[in-house]
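Asker: Sequence and predicted structure below; questions after.
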Amino acid sequence: MANTKSAKKRILTSERNRLQNRFYKSTVRTLTKVFLNNLEIYKITPTDENKKKVQTLLNSVYSLIDKGCKKNVFHKNTAARKKSQLSIRFKTV
């Protein structure tokens, strides 16, 4: 256990940051899986409604990745790579 006041503060800060990082990373993974599942549905039945749904999911994943990048959860190149891979998947349909 920490002895000094600054060490105790540091423990609290690092725990807060760990939870925030975990939230962003797990939510991006979950939304990516949802996006890919809906993309497969769109491949099978290409309707305007399905395309709109996939596009809104892509936008929400982009938004969350950008927010995570801004809060230093993701490195900028990692965020760019994730977004690029998702857009390539969407364009190939």
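Answerer: That came in fine, so what should we check first?
Asker: Going by C-alpha atoms from here, please, whenever you check contacts or count neighbours.
Answerer: Fine.
Asker: How many residues are close by Asp73?
Answerer: No, residue 73 isn't Asp; it's Val. 21 (other CA atoms under 10 Å).
Asker: Would you mind measuring from it to Ser26?
Answerer: When CA to CA, to the nearest Å is applied, the distance between Val73 and Ser26 equals 11 Å.
Asker: Please, which helix or strand holds the residue most central in space within the chain?
Answerer: Nearest to the mean C-alpha position of the chain, by CA atoms, centre = their mean, lies Val28 at 2.4 Å. Following DSSP states H and E, one finds Val28 within helix 5-44.
Asker: Use this one as the comparison:
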Amino acid sequence: MPQTKSYIKNSKIILRNRSRNKKYKSAFKKAIKNYLLSVKRLSVDNNQELLNDCNNRLSLVYKSIDKAVKVKILHKNTASRKKSRLTKIMK
């Protein structure tokens, strides 16, 4: 298959977009992981400080998921489902 100029330009754009998408995706995955770890610590030792930490981390998760929706990495319904399930975990 011959490599035309448009193909070369398109491949550069694809690589650029992939790295941009990966940044947002990894951000909300890390936020979710940190939140789940804090919930696990809360289940072991239930005190007010850990509860506040969980709420702060949940807020960060919401923020990162909403950013991913804004740049169309996640569909809004998928984001809503993820946020709902994460909130249920804490209760």
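Answerer: Looks like it came in fine. Predicted model only: the values in this text are computed from it and were never measured.
Asker: How alike are these chains, TM-score-wise?
Answerer: Once superposed, the chains reach a TM-score of 0.86 (TM-score structural alignment, normalised by the length of structure 2), with 90 aligned residues with a CA RMSD of 1.6 Å.
Asker: one step back: could you give the separation of the helix holding Val28 of structure 1 from the chain centroid?
Answerer: 7 Å (CA atoms, centre = their mean, to the nearest Å).
Asker: which helices and strands sit right next to that helix?
Answerer: helix 48-70 (3 or more CA pairs under 8 Å, 6 or more residues apart in numbering; DSSP states H and E).
Asker: Would you mind pulling the contact partners of the helix it packs on?
Answerer: Contact partners of helix 48-70 of structure 1, identified using CA atoms under 8 Å, 6 or more residues apart in numbering, comprise 21, 24, 28, 31-32, 34-35, 38-39, 41-42, 74-76, 79, 83, 86-87.
Asker: Make a PyMOL selection of the buried ones in those.
Answerer: The PyMOL selection below is limited to those of those classed as buried (16 or more other CA atoms under 10 Å):
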select buried, resi 21+24+28+31+32+34+35+38+39+42+74+79+83+86
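Asker: Could you pull out the buried residues of the helix holding Val28 of structure 1?
Answerer: Asn21, Tyr24, Lys25, Val28, Leu31, Thr32, Val34, Phe35, Leu36, Asn38, Leu39, Tyr42.
Asker: Could you check how far the last one is from Leu12 of structure 1?
Answerer: I take that to be Tyr42 of structure 1. From Tyr42 of structure 1 over to Leu12 of structure 1 the distance is 45 Å, taken as CA to CA.
Asker: Also the third one?
Answerer: Look at Lys25 of structure 1 and Leu12 of structure 1: by CA to CA, they are 20 Å apart.
Asker: and if you look at Ala80 of structure 1?
Answerer: 31 Å.
Asker: repeat for Lys91 of structure 1
Answerer: From Lys91 of structure 1 to Leu12 of structure 1 the distance is 44 Å (CA to CA).
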